[in-house]
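Q: Please work out how this folds:
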Amino acid sequence: MSQTADGRAALVLPALDRAARGRLAATLDTTSGLLTPARRTWRTRPVVADGRAHVWFAVRRRGVDLSLERYKGLRRATVPLVRVRRRYEASQSPELLLALADELERRGVRDVPHVVRRLRDQARWLEDGGDLRGSPLKALPRENVLLDLLSLPSP
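A: Model (predicted):
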């Protein structure tokens, strides 16, 4: 856990691409629950993690992101969790995944039980020395739409 510029506690989530060199992907302010992506567009902006926000996994060919959205998808913040490429693999640390799971659970975000369970499974997998290509998050079905996590079988 780090601190923001104004001294508040925050989870700092690094970018996972090979050229990131310590670049920031997003921060989650643990006081206010504001998830702030480093890159912003008209749709990708800071989102407050609360009971009106939805959380889901965006599973793509080269990795898995955690997406938090409000206002029927008009406002979204995305955090990279896993990147798997031919010659490069990266993941957020197990400690950071557990802290993120705890924070989302504490804030009561919608769809959180399934997301929290999978984040904790991923952290346990990494702590046990598992390979990223076979990790629980990478094993999720690839979709470009909102995953209905309730319909996924339990591991």
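Q: all contacts plus neighbour counts: C-alpha atoms, from now on.
A: Fine.
Q: show me what contacts the residue nearest in space to the middle of the chain?
A: Closest residue to the average C-alpha location of the chain: residue 66 at 3.2 Å, with Cα atoms, centre = their mean. By Cα atoms under 8 Å, 6 or more residues apart in numbering, the contact set of residue 66 is 55, 56, 57, 58, 78, 79, 80, 81.
Q: Surely the third one and residue 63 touch.
A: Read that as residue 57. No: with contact defined as Cα atoms under 8 Å, residue 57 does not count as touching residue 63 (10.1 Å).
Q: how about the helix or strand harbouring the residue nearest to the centre of the chain: buried residues?
A: With elements taken from DSSP states H and E, the one containing residue 66 is strand 63-70. Of all the residues in strand 63-70, those buried under the rule 16 or more other Cα atoms under 10 Å are 63, 64, 65, 66, 67, 68, 69, 70.
Q: Reformat those as JSON lines; add distance to residue 17.
A: Below are those laid out as JSON lines (distance: Cα to Cα, whole Å):
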{"residue": "63", "distance to residue 17": "10"}
{"residue": "64", "distance to residue 17": "12"}
{"residue": "65", "distance to residue 17": "12"}
{"residue": "66", "distance to residue 17": "15"}
{"residue": "67", "distance to residue 17": "17"}
{"residue": "68", "distance to residue 17": "20"}
{"residue": "69", "distance to residue 17": "23"}
{"residue": "70", "distance to residue 17": "26"}
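Q: which one of the residues you listed sits closest to residue 12?
A: Closest approach to residue 12 among the buried residues of strand 63-70 (Cα to Cα): residue 66, at 14.2 Å.
Q: this one next, for a side-by-side:
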Amino acid sequence: MSSTAASGGVVAVRALDPAARGAVVARLDRGTGVLEPARRSLRNGPVHLSTRAAAVLTSDKRRTELMVARGMGWKYAIVPLIEIHDDAAVGVPADVARALADEMESRGVREMTAVIAPLRAHADHLDAGGPVASSPLGRYMGLGGGGIISSLGGF
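A: Got it, this is the predicted structure:
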């Protein structure tokens, strides 16, 4: 299932794995600026988006994620952006990507790698009718945008 934005100032990020049946994996409270993952651990938990937070995109061959950490990286929250399931690329909807980018920019989150522009480019790409597989975020895992991984063929 893809992620969807909820009304009322809260953005609910839903699991990209169809087997998860749309379970919420993170919430962004636009009023307080808190990004809160559903699963918590000692280090994985709510992060306040502010100038003390840093954001990075992380990728491997099957997914691209947003990781936002506060302080020296002791506490972090991870949000899935694109994943491969059954040889199909699934990604967050445009409204979710745009909301994440807007909140990080307005609250002064530091980008350790380019984060805000790729999120907005992903949203614009989807709004223009482009498939997730050719999204600008896909290049981080070798899809679309000039990526070098060709094992997924039929995209």
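Q: Give me the TM-score for this pair.
A: TM-score for the superposed pair, counting by TM-score structural alignment, normalised by the length of the first structure: 0.80. Supporting figures: 138 aligned residues with a Cα RMSD of 2.0 Å.
Q: ok so, going back, how much does the strand holding residue 66 of the first structure stray from the second structure?
A: Its aligned residues in the second structure lie a mean 0.7 Å from strand 63-70 of the first structure after superposition (mean Cα distance after the TM-score superposition for the first structure).
Q: mean deviation of the very next helix or strand once past that strand from the second structure?
A: Per DSSP H and E, strand 63-70 of the first structure leads on to strand 75-84 as the next helix or strand towards the C-terminus. Superposing on the second structure places strand 75-84 of the first structure at an average distance of 0.7 Å from its equivalents, by mean Cα distance after the TM-score superposition for the first structure.
Q: How far off centre is strand 75-84 of the first structure?
A: Here the centre of mass of C-alpha atoms in strand 75-84 of the first structure, compared against the chain's by Cα atoms, centre = their mean, to the nearest Å, lies 5 Å away.
Q: which strands and helices sit next to that strand?
A: Judged by 3 or more Cα pairs under 8 Å, 6 or more residues apart in numbering; DSSP states H and E, the packing partners of strand 75-84 of the first structure are strand 24-29, strand 34-37, strand 47-48, strand 63-70, strand 89-91.
Q: mind checking which of the ones you listed is nearest residue 18 of the first structure?
A: Nearest of these to residue 18 of the first structure, taken as Cα to Cα: strand 89-91 at 8.3 Å.
Q: Residues touching the helix or strand following the closest one, excluding its own?
A: Next helix or strand after strand 89-91 of the first structure toward the C-terminus (DSSP H and E): helix 94-107. Contacts to helix 94-107 of the first structure, defined as Cα under 8 Å, 6+ apart, come from residues 11, 13, 30, 33, 49-51, 112-113, 115-117, 119-120, 122-124, 126-127.
Q: Which residue in the second structure aligns with residue 48 of the first structure?
A: Aligned by TM-score structural alignment, residue 48 of the first structure pairs with residue 48 of the second structure.
Q: okay, now that match: neighbour count?
A: Neighbours of residue 48 of the second structure under the rule other Cα atoms under 10 Å: 23.
Q: now residue 135 of the first structure
A: Residue 135 of the first structure has 17 neighbours, counted by other Cα under 10 Å.
Q: Check residue 7 of the second structure too.
A: For residue 7 of the second structure, using other Cα under 10 Å, the count is 8.
Q: Next: residue 62 of the first structure.
A: For residue 62 of the first structure, using other Cα under 10 Å, the count is 13.
Q: Now distance to residue 97 of the first structure too, for the helices and strands packed on strand 75-84 of the first structure, in JSON lines please.
A: Shown next, in JSON lines, are those (distance: least, Cα to Cα, whole Å):
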{"stretch": "strand 24-29", "distance to residue 97 of the first structure": "12"}
{"stretch": "strand 34-37", "distance to residue 97 of the first structure": "15"}
{"stretch": "strand 47-48", "distance to residue 97 of the first structure": "18"}
{"stretch": "strand 63-70", "distance to residue 97 of the first structure": "11"}
{"stretch": "strand 89-91", "distance to residue 97 of the first structure": "9"}
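Q: among those strands, which is nearest residue 136 of the first structure?
A: Closest among these, once you apply Cα to Cα, is strand 63-70, at 10.5 Å.
Q: equivalent range in the second structure for the closest one?
A: The aligned range for strand 63-70 of the first structure is 63-70, by TM-score structural alignment.
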